[in-house]
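One predicted model, sequence on top.
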Amino acid sequence: MDFSRPELFDFQGISMTNYFSDNWENTQNFQARPNDIIIASYPKAGGTWLSYLLDLLYFGQSSPERQTSIPIFRRAINLESKITHICRGTEMLDKLPTSPRLIRTHLPVQLMPNSFWEQNCKVVYVARNAKDSVVSYFHFDRMTLIFPEPGEWSSYLQRFMKGKMVFGSWYDHVNGWWKKKQSYSKLHFMFYEEMIEDIGREMDKLCSFLGLSPSAEEKERIIDRVQFDQMKTNNMVNHSGLKIMNFNVSSFIRKGKVGDWKNHFTVAQNEEFDEDYGEKMKDSTLQFRTEV
């Protein structure tokens, strides 16, 4: 099947493409269940990594065959996606046999279906520093055919700063979800950089939030499986079965590093970005690390 690169357009106040807006009515009317686990993130912030970690925590022991037969994008399903007429996230989630359902989303908080809040669902949000986010998003857009053509790095960086990205502004996204955390107690906020630094520590915090208590042996097994070199070669996690991606351009799981932005930003770009960042984040209490 051929996929055409989409155009960005303004949708509900953010930049979007048809692959995530065409099923909008069903997305907004989606019926959450009280035990649904929502995995929210801006694109390329560690959402797949977190999805795999949660899948192992909930189903790693009870149904180990999942790990070798079902790709992660069919275990933790993106709510708002509609890639083809038969591939709608909402329908796939309704048919998901597992409980709890692991529900992925890149939606900004203001566009989330009301039923998640009404059902008091647990939400795990993972955030990544802006500089590594834009670099990772750039390489993702280069190889993912259902996202707009990224163009040159310099113009792409400008577009990121202006928020003209699929799913909108990084700044609005992370700050919107951070603000929601202050009023919604069932939201656990994680940082990509903290996960890189000590995945075991961050998994313990996550288990505490979810009320899970894996054994020491199980924790070690999970920590081993979610290492980047393991995930990169795991065909159930690395998205190698997705025809919407061109793996000749880049791998989906690329580096998994903090600080790769230094290999992309020029000195002038970094100075401009820092100035812009300071202005956009001046009223935020969110603190990010750009190196570990």
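That came through, no problem.

From now on I want contacts and neighbour counts done on CA atoms only, so please keep to that.
Will do.

what's the helix or strand where residue 123 lies in contact with?
Counting by DSSP states H and E, the secondary-structure element that holds residue 123 is strand 122-127. By Cα atoms under 8 Å, 6 or more residues apart in numbering, the residues outside strand 122-127 that reach it are 35-42, 45-47, 50, 174, 177, 186-192, 210.

And here is the other one:
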Amino acid sequence: MNTQNTNCQQYLPPAWSSAIFAQFDWKAGDVVISSAAKQGTTWMQNIVHQLRTGGDADFEDINEECPRPEFVEYPGQEDRERLERWENGVFKKYPFRAIKTHAVPPKLPFEPQVKYIIPVRNGKDSLVSFYYYRNNTTEEFRELWGGRPFPFPSFDVFFDCYLHQWRSYWNCINAWLPYRHSENVLFIHYADLKRDLEGNLNRIANFLDLEISSGQWLSIIEKCGFQWMRDNSHKFESRVIPLNIPILNKGGMIRKGKVGDYRDLFTPEQEIEWDTLHQEMLPDEAIRNWCDNGGKLP
């Protein structure tokens, strides 16, 4: 399918404002979770939040505890409104501020006193997850934005839009690769979290200079697990806070969390097309293998 003349933007949320980062007063210890969509970013939001609180079951919306600054919630909303809400609220609640973003350098400032966590997932799995996520937007949110983001008519249309127009998976990874060995940057792979959650929670806690008591660990591990997140899926589905409008349908954020899920949707031809572009966009074989499978980052 040729999407050259397809308006793929109609399938995405209508308003993002990376200009908001110019208004940030960055502080030592701030934590930024930066990745393309559906890399385990929401999982990482929850992990960071659970680590900094010692295990919190009472929060209502993870995107308010760990905000997405560039996400414009409703038509005409000023960036300053969101910043003032957080500065007068959540940014005062915890020992450090944490945000989630799909922005990358240079639109996202790289500050030496800020810590950056870069979640990465197998690209094929993230693509499938993104497809289901995008088609789970509530009618209320679409009505707010005049019908957008429109649902994809098929996975084939989504696949072609992603590979031929967006390519955000590779764009994000390539933007962060030059920083991967910086002391204030932590790349972490979704498959590694699945293989050894506790070990990687320790790794993240060390990166954040957090001391976790033995009494807190069991609570943290439980609340960072997929079962707890699935049982509390309403905490991860997002709302337009000022208008109390749900953004995602029930179950729209926490789905399977499965490694290798792409095999249920990719055709053999699509897999070849992905692999060809994957090699073109990430020519370093060792980096490519890490992006696919995790392990030790080259």
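That came through fine. Everything quoted here is computed from the prediction, not taken from an experiment.

Kindly provide the TM-score of these chains.
In this superposition the chains share a TM-score of 0.81, using TM-score structural alignment, normalised by the length of the first structure; 268 aligned residues with a Cα RMSD of 2.8 Å.

ok, back up a step: pull out the buried members of the contacts of strand 122-127 of the first structure.
A residue is treated as buried here by neighbour count (16 or more other Cα atoms under 10 Å); on that basis the buried members of the contacts of strand 122-127 of the first structure are 36-42, 45-47, 50, 174, 177, 186-192, 210.

the strands in the second structure, which residues?
31-34, 98-101, 115-120, 185-189, 239-240, 245-246 (DSSP state E).

distance from the first one to the first structure after superposition?
Meaning strand 31-34 of the second structure. When the first structure is overlaid, strand 31-34 of the second structure sits 1.2 Å from its aligned residues on average, using mean Cα distance after the TM-score superposition for the first structure.

Give me the residue at the spatial middle of the first structure.
Among the residues of the first structure, the one closest to the centroid is residue 47, at 3.1 Å (Cα atoms, centre = their mean).

Next, the contact list for that one, please.
Taking Cα under 8 Å, 6+ apart as the contact definition, residue 47 of the first structure lies against 39-41, 104, 126.

In JSON lines, list those residues along with distance to residue 200 of the first structure.
Conversion of these to JSON lines gives the following (distance: Cα to Cα, whole Å):
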{"residue": "39", "distance to residue 200 of the first structure": "19"}
{"residue": "40", "distance to residue 200 of the first structure": "20"}
{"residue": "41", "distance to residue 200 of the first structure": "20"}
{"residue": "104", "distance to residue 200 of the first structure": "22"}
{"residue": "126", "distance to residue 200 of the first structure": "16"}
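
The aligned partner of residue 219 of the first structure in the second structure - how many residues pack around it?
Applying TM-score structural alignment, one finds that residue 219 of the first structure aligns to residue 217 in the second structure. Around residue 217 of the second structure sit 18 other residues, with neighbours defined as other Cα atoms under 10 Å.

what residue of the first structure takes the place of residue 71 of the second structure?
In the first structure, residue 71 of the second structure lines up with residue 81, judged by TM-score structural alignment.

next one: residue 194 of the second structure
The alignment partner of residue 194 of the second structure in the first structure, by TM-score structural alignment, is residue 196.

What of residue 162 of the second structure?
Across the two structures, residue 162 of the second structure finds its equivalent in residue 160 of the first structure, going by TM-score structural alignment.

ok so, going back, and the strand holding residue 123 of the first structure, which stretch of the second structure?
Following TM-score structural alignment, the aligned partner range for strand 122-127 of the first structure in the second structure is 115-120.

Break down the stretch 151-292 of the first structure into its helices, ranges please.
Counting by DSSP state H, counting those that start in this stretch, residue ranges of the helices within the stretch 151-292 of the first structure are 153-161, 170-183, 192-197, 199-210, 216-225, 228-232, 267-280.

Distance to residue 121 of the first structure added to those, as TSV?
Formatted as TSV, the entries for the helices of the stretch 151-292 of the first structure read as follows, by distance: least, Cα to Cα, whole Å:
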stretch	distance to residue 121 of the first structure
helix 153-161	31
helix 170-183	13
helix 192-197	22
helix 199-210	11
helix 216-225	24
helix 228-232	28
helix 267-280	30
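
Which one of those lies nearest to residue 24 of the first structure?
Of all those, it is helix 170-183 that lies closest to residue 24 of the first structure, at 18.8 Å by Cα to Cα.

What residues sit buried inside that closest one?
In helix 170-183 of the first structure, the ones that count as buried by 16+ other Cα under 10 Å are 170-175, 177-178, 181.

okay, those in TSV with distance to residue 252 of the first structure next?
Conversion of the buried residues of helix 170-183 of the first structure to TSV gives the following (distance: Cα to Cα, whole Å):
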residue	distance to residue 252 of the first structure
170	20
171	23
172	25
173	22
174	22
175	26
177	25
178	27
181	29
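
rewinding a little: any idea how far residue 42 of the second structure is from the match of residue 219 of the first structure?
Taking Cα to Cα, to the nearest Å as the measure, residue 217 of the second structure falls 20 Å from residue 42 of the second structure.

residues touching residue 122 of the second structure, list them.
39, 190-191, 259, 291-293.

The nearest residue in space to the match of residue 71 of the second structure that is not next to it in sequence and residue 145 of the first structure, how far apart?
Spatial nearest neighbour of residue 81 of the first structure, chain neighbours left out: residue 20 (4.7 Å); criterion: Cα to Cα, 6 or more residues apart in numbering. Relative to residue 145 of the first structure, residue 20 of the first structure is positioned 14 Å away (Cα to Cα).
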